[in-house]
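Visitor: Generate coordinates for the sequence data below:
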Amino acid sequence: MTSAKSLPTRAHAVIIGGGVIGTSVAYHLTKLGLTDVVLIEQGQLSSGTTWHAAGLVGQLRASEGMTRLVQYSTTLYSELEAETGLSAGYKQCGGVTVARTEDRMEQLRRTAANAAAFDLDCRLLTPAEAADHYPVMRTDDLVGAIWLPADGKANPTDLTFALAKGARMRGARIVEKTRVLDVTTADGAVTGVRTDAGDIEADIVVNCAGQWAKQVAAMVGANVPLHSAEHFYVVSESIAGVHPDLPILRDPDGYTYFKEEVGGLVIGGFEPEAKPWVSPDAIPYPFEFQLLEEDWEHFEILMNSALLRIPALETTGIKKFYNGPESFTPDNQFILGEAPECRNFFVGAGFNSVGIATAGGAGRALAEWIVEGAPTTDLTGVDIRRFAPFNGNNRWLHDRVAEVLGIHYEIPWPNREMTTARPFRRSPVHHLLEAAGANFGSKMGWERANFFAPDGQAPVIEYTWDAPNWLVWSAAEQASTRNAVTVFDQTSFSKYLVVGRDAEAALQWLCTADVAVPIGKAVYTGMLNARGTYEADVTVTRTGAQEFLVVSGAASTERDKDHVRRNLPSAHADAHIVDVTSAYAVFGVMGPRSRDLLAALTDADLSDAAFGFGTSRLLSLGYATVRATRITYVGELGWELYVPTEFAVGVYEDLMRVGADYGVARGGYYALESLRLEKGYRAFGRELSPSESPVEAGLLFACKLGTDIDFLGRAAVEEARRRGPTRKLAGFRVESGDPMLWGGELVLRNGVVAGQATSAAWGETTGACVGLAYLRAPDGSVVDADWVRAGDYEISVGSRRYPISVSLRPLYDPAGERIRR
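Guide: Below you'll find the model as predicted:
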């Protein structure tokens, strides 16, 4: 290792943190040819959190992208010794996950279907078969299990040193016992780091500081929301029948996992209610190879479960109790990417107990982002831009992390909501929705109505894989929208103004559709990256000669703003984005009687001739003046009302008071989901992401390819169209009304795996569950409309298959007649 005395004065990239993530980034940067790299560690390599990691490497993740990321990790770990001469201590031993309840077993069946979709070996087991794989466990209380033969384990310290050596072999310098005191900046970009051994100029700084990452980010005014929690495991004495090839065992109903170590077992887990550690701003220094005090009382729930599952532990001693603090994020996903607050400041942190499994893939992904200037794959779920500054509030993080650690092993119920640190962000009419029986979900901190319970019924979610308790209430909201009129509070929409002399030119470059429209016209459009895949899905309304209103989903605020700022057609363009999300409430007034309701509150002509689809204008509504845009996300006649916040309560009260004469109902986001799926409308983050192009998504109609106007990603879209898609988005309806779908279910064509449902929900109008899915051919060939129509389709729900009808046109009102009345 390089000593602090020989600290260089300049490097192209400086990495802060010498754990498994920092060394992986260094390894992959040098592998990509960026060799002028310095890694700085305040203690010794792996001495922060990495050294006491359990080292589990489970390949199957909730999404294909994250599964592929871990698969790359395992390949890398198995090859490191041949490259560097140092072993990562990686061993493929397989993994068994057991179920104590039928609800858990249903989850495991769905997990096995995910594995089939990702072409990963996963087998359902009976309790007896599970015992064959793991003879030392008790099985008489089990319902079943799954077997993942590709799972493995690694030695965290060995892995870190192997990655570090690989980086050094290609020119990286690693400096230990050196503390970063500050990250310097100029004109909104990093310029270097200041350490206790001298300063280093740098073009790029990478924050891989583990539980110190929030403090390091604050040096440049960036937001890295994470908070440490105490995390526990013990190591037992030797146990008869425990050997190095014993698989990893996970017993999530008992919150526990087991891994062989020197003839004994590592016994750890994720207790339902965690213990947050000190504030992120108060983590001590030095804190090198240190543990916290033992807490057997807190560990008791895990130990009791372990004694139940492994009876031999009753007579086996414990060699060591580990209580090592580890940082967690508010949503249980790690953080990667370039901070929107500071150019060339990258972050890889908050790995939520999956750092060893994901380090290889995450290090490569972040290194590619640094070298290419943008992500090369879909990293939406872990992108740093999914958080806003308010997510960095330490008190909020403290309370949220106590829940986050515990959900690792909870059943991942459909639509599961976090319960801690809420309510958080509230619409101006939140109290009115609450009084009307709303059940609230959370999105980007916003409290949003999921559904409304009728009088006398509690607005709670009873979690289940089957038809839920709230379905009948949501179905009534769907029926009201199709037959009368429903008001939806959609205040959580992200809302921005793009203003300036070059605003039109900037949006023409950023948007797939032609937005050079007259004032008062709204346009549906995507925003792409250079690869021709989606970065945003928005509506752009021209509100002035040099002003446009851009409306996006609630979760996309920070990434949308960052995307626009980074991709202006010129560094000198007079175009500026202003976040006005909190300035306006939004009410969707949707249904065939929406015109009647609004007409009772305004003198304006709302006829189709005077106020056609896509029209947007200021409107006197009751005593208020609002922006009314005729648009829909449910497939019915309707308007979105953009109401200044201070007028929101009055407008909402007027809508409900006057609407009583027209059969008005309140609607929640569960009904919106069902209605949009019947209509085949896409959603960013599910049908649209950096993995999909307009060609695959069936959205070429929203691309100005018939003009000579260039836009970001156009060349890639044209090339994708020329080649033809290898997968295609289609809508589907289950032919039986019995099964309940939630999204993620396996789709089969002619009995062969063809994709997964990106979204699914009950469709009251169609009388069955509906959804969207990308369909692909098993040989990777071009998928066209004839191929889609020629197949016979089924969907796997748990262990049962149901026939589905598939369509490339909307299932409901395919001609779009109802929205243009």
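Visitor: alpha carbons only for contacts and neighbour counts from here, please
Guide: Fine.
Visitor: Where do the strands of the stretch 151-300 of the chain begin and end?
Guide: Using DSSP state E, counting those that start in this stretch, the strands found in the stretch 151-300 of the chain span residues 152-153, 173-175, 180-186, 189-195, 198-207, 227-230, 232-236, 248-251, 256-261, 264-269, 275-276.
Visitor: TSV for those, including distance to residue 406?
Guide: Formatted as TSV, those follow (distance: least, Cα to Cα, whole Å):
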stretch	distance to residue 406
strand 152-153	22
strand 173-175	36
strand 180-186	33
strand 189-195	36
strand 198-207	26
strand 227-230	11
strand 232-236	12
strand 248-251	14
strand 256-261	11
strand 264-269	9
strand 275-276	10
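Visitor: now these as a markdown table including mean neighbour count and distance to residue 615?
Guide: Shown next, in a markdown table, are the strands of the stretch 151-300 of the chain (neighbours: other Cα atoms under 10 Å; distance: least, Cα to Cα, whole Å):
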| stretch | mean neighbour count | distance to residue 615 |
| --- | --- | --- |
| strand 152-153 | 24 | 57 |
| strand 173-175 | 25 | 60 |
| strand 180-186 | 17 | 44 |
| strand 189-195 | 20 | 41 |
| strand 198-207 | 22 | 46 |
| strand 227-230 | 26 | 46 |
| strand 232-236 | 22 | 58 |
| strand 248-251 | 23 | 56 |
| strand 256-261 | 23 | 57 |
| strand 264-269 | 24 | 55 |
| strand 275-276 | 21 | 51 |
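Visitor: this one as well, want them side by side:
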Amino acid sequence: MSSTLEKGSTPATGSTSENRPHSPRVVVVGAGIVGCSLADELTARGWTDVTVLEQGPLATPGGSTSHAPGLVFQTSPSKTLAEFAKYTVEKFLSLDVDGVPCFHQVGGLELATTPERLAELHRRAGYAAAWGIGGEVVSTARCKELWPLLDESVVLGGLHTPDDGLARALLASHAQMERAIRRGARFLERHTVTGIEKEDGRVTAVVTDQGTFPADHVVSAAGFWGPVIGRMAGIDVPLQPLAHQYAKTEPLPGQGGATTEAPKPILRFQDRDLYFREHTEEEGGALRIGIGSYAHRPMPVDPFAILPYDEARARNMDMPSSFPFTEEDWAPSWEDCRRLLPSLREAEIEEGFNGVFSFTPDGMPVLGESRQLRGFWLAEAVWVTHSAGVARAVAEWMVDGRPSLDLHECDLTRFEDAQRSPSYIRERGSQQFVEVYDVIHPLQPMERPRPLRVSPFYARQQQLGAYFLEGGGWERPHWYEANAPLVDTLDALPERDAWSARHWSPIAAAEARATREKVALYDMTPLRRLEVSGPGALDFLNRMTTNNLRKKPGSVTYTLLLDETGGVRSDLTVARLAPDRFQVGANSPADLDRLTRYAPDDVHIRDITSGTCCVGVWGPLARDLVQPLTRDDFSHEAFGYFRAKETYLGHVPVTAMRLSYVGELGWELYTTADLGLRLWDTLWEAGQGLGVVAAGRSAFNSLRLEKGYRAWGTDMTDEHNPYEAGVGFAVRTDKEFVGREALTDAPPTRRLTPLLLDDPAAVVLGKEPVYAPTLDSARAGGAPIGAPAGYVTSASYGYTLGRCIAYAWLPAGLTTGTGVHIAYFGEKVPATVAEEPLFDPKMTRIRR
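Guide: Okay, here's the model as predicted:
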């Protein structure tokens, strides 16, 4: 298990459940909804020595849970967040306190008052269908039926999700607290944490003003106090608290009399950054409307300046998380409320406050165990919506060694060092607040702070008119305006709809064609590179990954990093440059974290990404470009596919690897960052007579999908095993490796399946639901029916093929030629299961 193994040990090769330690000592900091949910989940799994510490009273701890309005909308672009929310609804529906339910499944209604928002609701309905959440886009009349107070003249339609609803967060906390206590947990109020003790890189105890609590594991579930607890442990927690306005109206004349707390769905008016819920008094049923607003200016709060519970009360604050209501920020939203709900035009706000809660730079939770301090866990930046789902995942992670859901979007290691500065966290957290209800395109980059990380080629890319998007802080060219004249040489491309045309240009098609016909330079610098060296490097890497790495220096191997249950944690490209020195192409900081955790003392691992750079040179003329620059033989016979060589190109020392992620002849060329510009200029000058172009990631993605090359984190994660993901060729079962015992010979029940859209003008972008015939009806030539059979992962137009390509997780029995439908903005787009690879199946273009 990751939580118990020390440096130098090896993760188990199969399931770890029978080896789990008996009830280690766990201290959870914070008795809000996350801390209470986690105590319940841990004790249910047999870890009963759990102590939950709370600085305030347990009845109302004073954090975000104590003031949360309780809205639970399950639909999200993130499958992980949707799964968290689905479990939260399922669990809270089963909870009550003295017969009072912890969840009111009143449904949810999201309104559209603009055509753009209505289109967005169709897209969100697609997410709901893809993730197994009930929902449909409904008419204006139906919106009026669900919320009679609406002015239907401003509403174009809505998304109705009947399984959403209202969580009573404090009540759900208490219900789970009581269950955990019955199993042996203890909850201690008015215990303020003052320190975290550690020894030899492991957490040993939590110090409070009421005493010290020994611990094998400490979980920070402190909400917006997370950075404070993290600092005590020597851990940076990338979290920014912000204040958010919430108000209640006075009782509305002529309304009320309902016997339930919230008879109408929870309501979102996202075009004005507002949401609404009903509050009905226990006696008399007087109706008030609760209103939350994200429309105001961001109001970041220093977590180190938030008062403890008792001091906040002494200053006449209801709780530390409840700041005074700022009328001037509320005024514009109040006018928007009155336009949408005419019954509010004669009403007034009776009470309001600015409630503090947490945002991260990317809007996702921060979960997992710290590499710097073993046994110290984070469960932070979690809203009520996702609380029980997060708690289950973290409990699984702690007890079983892995969560049952893919958590790479939430992993605390995901942020780069450049994304951890206080100013970055504050700026990006504030922007996440602004964008909560914005219509966000999948490719939409952040606006600030940019540029943050640039490759050595950045100046040349600017001169060529690069259109930059951002990822991991890196500026990444997606196409180059200098290539615009090449568009005139293409056959006419199908016209795109407005959504798919965002952050796209037909220049990408020209760059893809230039790569297929001539030669192109691709900036591959943002790809993560690790150097693994030392006497034990070969044995270590061979044990950690699936493929055979016992090859001579100069070899390159595609291999997989699995978890103990056989899930694909990452895919790696490992180049053996010397007997005890390897360069590993990885995906994320989590790969570095995984390898570093288990590396023995005779293995040294360092991230060399920032000090190096890479140019991909690909196309049928790639050898014509590179060979004149070096004395080494770059012929196919002397420098075969999946080989590496350290050499010189002109004046520049390079590590050349004969790899291709685009399906064409070529090399990845690595050098140090200080020589990067010289490398680019050398290649650019040498390629002028060959028609060389600079090409961007838009063309790159199209070309890699034509070859069926998987993208980890998008096409496959640790929820998938290698065989169903289509990368079983990288598994050698005749050797020992982590996860081997968990792999079986049973045929997969699902597969990552290539689809070609039937209409040459149709496109999809990813995460759309796919409707397929049942296996019986497919054999009989039947049409797609019923609920979605799966969802799209990656999609891009294949310019060589003249069709949009979509990869999707679908039942394994669907054969080539089977017809399916992909829901795109509410329309069913026909597609056909295809045979892969779609382009150059015999690999003749790469191996020449």
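Visitor: wait, which of the strands of the stretch 151-300 of the first structure is closest to residue 447 of the first structure?
Guide: Closest approach to residue 447 of the first structure among the strands of the stretch 151-300 of the first structure (Cα to Cα): strand 227-230, 22.6 Å.
Visitor: and of the strands of the stretch 151-300 of the first structure, who's closest to residue 656 of the first structure?
Guide: So among these, strand 227-230 is nearest, using Cα to Cα, at 42.7 Å.
Visitor: Can you check which part of the second structure the closest one sits on?
Guide: Aligning strand 227-230 of the first structure against the second structure (TM-score structural alignment) gives residues 240-243.
Visitor: Identify the spatial nearest neighbour of residue 737 of the second structure, chain neighbours not counted.
Guide: Residue nearest to residue 737 of the second structure in three dimensions, not counting chain neighbours: residue 543, with 4.6 Å by Cα to Cα, 6 or more residues apart in numbering.
Visitor: Map that neighbour onto the first structure.
Guide: If you follow residue 543 of the second structure across to the first structure using TM-score structural alignment, you land on residue 509.
Visitor: To which secondary structure element type does the most centrally placed residue in the second structure belong?
Guide: Most central in the second structure under Cα atoms, centre = their mean is residue 409, positioned 2.9 Å from the mean C-alpha point. Classification of residue 409 of the second structure using DSSP: H, G, I helix; E, B strand; the rest coil returns coil.
Visitor: Matching it against the first structure, which residue comes up?
Guide: Under TM-score structural alignment, residue 409 of the second structure pairs with residue 381 in the first structure.
Visitor: secondary structure class for the closest residue to its match other than its chain neighbours?
Guide: Leaving aside its chain neighbours, residue 381 of the first structure sits nearest to residue 333 (7.2 Å; criterion: Cα to Cα, 6+ apart). When classified by three-state DSSP, residue 333 of the first structure comes out as coil.
Visitor: just checking, what's the longest helix in the first structure?
Guide: Counting residues, the longest helix found in the first structure (DSSP state H) is helix 64-84.
Visitor: Need the nearest residue in space to residue 245 of the first structure, chain neighbours excluded.
Guide: residue 93 (5.6 Å).
Visitor: measure the alignment partner in the second structure of that neighbour to residue 174 of the second structure for me?
Guide: When the second structure is aligned by TM-score structural alignment, residue 93 of the first structure is paired with residue 106. From residue 106 of the second structure across to residue 174 of the second structure, the span is 22 Å (Cα to Cα, to the nearest Å).
Visitor: what do you get for residue 205 of the second structure?
Guide: The gap separating residue 205 of the second structure from residue 174 of the second structure is 26 Å, by Cα to Cα.
Visitor: all helices for the stretch 401-550 of the second structure, in order.
Guide: Using DSSP state H, counting those that start in this stretch, the helices of the stretch 401-550 of the second structure run over 422-434, 458-463, 507-517, 537-544.
Visitor: is it possible to export those to TSV including distance to residue 42 of the second structure?
Guide: Shown next, in TSV, are the helices of the stretch 401-550 of the second structure (distance: least, Cα to Cα, whole Å):
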stretch	distance to residue 42 of the second structure
helix 422-434	30
helix 458-463	49
helix 507-517	50
helix 537-544	29
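Visitor: Deepest-packed of the ones you listed, please.
Guide: Mean neighbour count (mean count of other Cα atoms under 10 Å) peaks for helix 507-517 among the helices of the stretch 401-550 of the second structure, with a mean of 24.
Visitor: Contact partners for the residue nearest to residue 737 of the second structure?
Guide: Shown in contact with residue 543 of the second structure (Cα atoms under 8 Å, 6 or more residues apart in numbering): 736-738.
Visitor: can you give me the strands in the stretch 601-750 of the first structure?
Guide: Under the criterion DSSP E, counting those that start in this stretch, the stretch 601-750 of the first structure contains strands at 616-621, 624-630, 638-644, 664-667, 727-734, 746-749.
Visitor: Select, out of those, the one closest to residue 175 of the first structure.
Guide: Closest of these to residue 175 of the first structure is strand 727-734, at 47.4 Å (criterion: Cα to Cα).
Visitor: what's that closest one packed up against?
Guide: Strand 727-734 of the first structure is packed against helix 694-697, strand 768-776, strand 800-807, with contacts defined by 3 or more Cα pairs under 8 Å, 6 or more residues apart in numbering; DSSP states H and E.
Visitor: measure the aligned partner of residue 366 of the first structure in the second structure to residue 379 of the second structure for me?
Guide: Counting by TM-score structural alignment, residue 366 of the first structure corresponds to residue 394 in the second structure. Computed as Cα to Cα, the residue 394 of the second structure to residue 379 of the second structure distance reads 7 Å.
Visitor: now do residue 714 of the second structure
Guide: According to Cα to Cα, residue 714 of the second structure and residue 379 of the second structure sit 24 Å apart.
Visitor: Name the residue in the two with the higher neighbour count.
Guide: Comparing residue 714 of the second structure with residue 379 by other Cα atoms under 10 Å, the one with more neighbours is residue 379, at 28 against 12.
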